[in-house]
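> Structural data only, the sequence is not supplied:
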C-alpha cells in the first residue's frame, strides 16, 4: 500500500491548539504521546529521528540515518512533483542553536535527501539564536510561547531571494503548533501573499488513558 500525506482537517484540528482553520498542514504518521518506540511505526520512526548526537552510539546514529532516508523517500513520492520543483522548504529550528553539541539539522537533511533534478529548494530562513530546553523538559507553565520563540528566532536575510513561489514549513512532530505558528508568523510578514503549507513527519496524539506516564517516552526536542 502506498502511504500518503493526510490533511489536518477540522476533525483533528482541536488536537493542535495553535493552528487555525486557515492553516494548511499535512502529516505522515502519528506519534502516540506517553508511549515508547515499540508502540507503533510512528513512535519507532520519531524515536530514531530524535536520537541526540551527543548521547547516541554509532549504531544508534545508524538508525537515525536510516530514519532520515525513509522520510526522504516518503516525501519524495508523497509531495506532488510540481510542488517539489517550485516550492521553497523552510525547516523549523530545533531547540539547540548552531554550535551546540546537540544541534540537529535533521529536517534539512531529510529534504535535501530528496533526489530531484534540479535539486529542491531548501532554505534555512529561520535561525535560532540561543539553545533552549526541549519543550517537554519544561514545566507546563515554562514552555516557550509563540512570542518567546519569535524573540529567539532571526531571519537570515541572505536566504530571502529569490522570493519563494510557495513555502513549505517542515518539521518532524506537530504538537500544539507553537513552533509552526512562530515560523509562519515571521514568514508571513516577509511574504504576505505567498502560499504557506506545513509538512510534518508525524502529529502527536494521545492514547485514551493519556494521564498514565510511560517512562520510555522519548525526547521531543
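Looks like it came in fine. These numbers come from a predicted model, not from an experiment.

> contacts, neighbours, all on C-alpha from now
Fine.

> roughly how far out does the helix ranked longest in the chain sit from the chain middle?
As assigned by DSSP state H, the longest helix anywhere in the chain is helix 58-78. Chain-centre distance of helix 58-78: 14 Å, with Cα atoms, centre = their mean, to the nearest Å.

> okay, pairing it with this:
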C-alpha cells in the first residue's frame, strides 16, 4: 500500500469533494465485498470492529489492524511537517460504544516516531448513527453542527494539517472537518489522509 492522490478520475466517486480538496489514500475498499475480497477490505473490516466485541477472541484482529494502520501512517516521510487531526467517531466520548481506533493509531505512531504531532481539536458533541448504517447519509452541514472545536489544542500546530480518517466515502466528514478547522485556523494548509477510499459505481453516485 502506498499513498495515492484523489484525482480527476476518482474524485467524482466522492460527491462532496471539489477540485480544491487534496486527499490521499492507501488502498481501495469495496463496499459489501466482505473480508476476503481484498487485503484492504480485510484491514478495514477488522479496523472497524465495534468496541462491544472487546474481550472476545476476534478482538485480536482489531488490534492487528490498528498496528497495521499505524505502520502505514509511519511510512509518510514528512511527518515532522504535519499535525494530524483525527475525525471523531460517530459516538461521543461519553457513549459506551465510543471507538478510539484513530487515536490508538496515532498514539502508536507517536511512540515509534516521536516527531508525530496529533491533536483531538475537533470533537463530537452528541452521538450520531454511523453513516454506513443509515440510508440517508448525513450532509457536511449536519455533521458540522454536531462538531465542537477545542481552541487550546489548536495552539502551535504545524502549517500542514492532516484530517485523518479510515474510509473516504462521500467525503461529508472530511468537508465538515475542513470547514471547521479552516474557520479557526484560516492560514493552515489542510489535506486529507485516509486508510482507504470506497470504490463506487455510477448508480450509487447518482443518488447524491
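Yes, it's here. Source: prediction; values computed, not measured.

> Next, the buried residues of the longest helix of the first structure.
Buried residues in helix 58-78 of the first structure, counted by 16 or more other Cα atoms under 10 Å: 61, 63-65, 67-69, 71-76, 78.

> Please name the residues that touch the aligned partner of residue 173 of the second structure in the first structure.
Counting by TM-score structural alignment, residue 173 of the second structure lines up with residue 179 in the first structure. Contacts of residue 179 of the first structure were listed using Cα atoms under 8 Å, 6 or more residues apart in numbering, and they are 92, 146, 149.

> what about residue 149 of the second structure, distance to residue 105 of the second structure?
21 Å (Cα to Cα, to the nearest Å).

> Which of these two has more residues huddled nearby?
The neighbour comparison of residue 149 of the second structure against residue 105 (other Cα atoms under 10 Å) goes to residue 105, with 22 against 17.

> Helix, strand or coil: sort out the equivalent of that one over in the first structure for me.
Structural alignment (TM-score structural alignment) places residue 105 of the second structure against residue 110 in the first structure. Three-state assignment for residue 110 of the first structure (DSSP: H, G, I helix; E, B strand; the rest coil): helix.

> quick one: the strands in the second structure?
4-5, 23-29, 82-86, 117-118, 122-124, 147-149, 160-168, 189-198 (DSSP state E).

> export those to JSON lines and tack on distance to residue 52 of the second structure?
Listed next are these as JSON lines, based on distance: least, Cα to Cα, whole Å:
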{"stretch": "strand 4-5", "distance to residue 52 of the second structure": "33"}
{"stretch": "strand 23-29", "distance to residue 52 of the second structure": "23"}
{"stretch": "strand 82-86", "distance to residue 52 of the second structure": "22"}
{"stretch": "strand 117-118", "distance to residue 52 of the second structure": "26"}
{"stretch": "strand 122-124", "distance to residue 52 of the second structure": "20"}
{"stretch": "strand 147-149", "distance to residue 52 of the second structure": "24"}
{"stretch": "strand 160-168", "distance to residue 52 of the second structure": "19"}
{"stretch": "strand 189-198", "distance to residue 52 of the second structure": "23"}
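
> Which stretch among those approaches residue 13 of the second structure most closely?
strand 189-198 (8.2 Å; Cα to Cα).

> what's the mean distance for the closest one versus the first structure?
Here strand 189-198 of the second structure, set against the first structure after superposition, deviates by a mean of 0.5 Å using mean Cα distance after the TM-score superposition for the first structure.

> Just the buried residues of that strand, please?
190-198.

> which residues sit in contact with the residue most central in space within the first structure?
Geometric centre of the first structure, nearest residue: residue 171, 1.1 Å, by Cα atoms, centre = their mean. Neighbouring residues of residue 171 of the first structure by Cα under 8 Å, 6+ apart: 91-92, 107, 199-201.

> Now with 6 Å, please.
92, 200 (Cα atoms under 6 Å, 6 or more residues apart in numbering).

> again, but for the one 5 residues further on
If a contact means Cα under 6 Å, 6+ apart, then residue 176 of the first structure has 16-18 as its contacts.

> could you redo the last one with a cut-off of 8 Å?
15-19.

> do residue 168 of the first structure as well
So residue 168 of the first structure contacts 87-90, 196-199 (Cα under 8 Å, 6+ apart).

> now, which of these sits nearest residue 28 of the first structure?
residue 199 (8.4 Å).

> And the buried residues of strand 189-198 of the second structure, which two are furthest apart?
190 and 198 (21.0 Å).

> Quick one: map residue 154 of the first structure onto the second structure.
By TM-score structural alignment, residue 154 of the first structure lines up with residue 148.

> One more: residue 29 of the first structure?
Match for residue 29 of the first structure (TM-score structural alignment): residue 27.

> Next, work out how far apart the residue nearest to its match when sequence neighbours are not counted and residue 46 of the second structure are.
In space, and not counting its chain neighbours, residue 27 of the second structure is closest to residue 196: 4.6 Å by Cα to Cα, 6 or more residues apart in numbering. Separation of residue 196 of the second structure from residue 46 of the second structure (Cα to Cα) stands at 13 Å.

> quick one: what's aligned to residue 12 of the first structure in the second structure?
Match for residue 12 of the first structure (TM-score structural alignment): residue 10.
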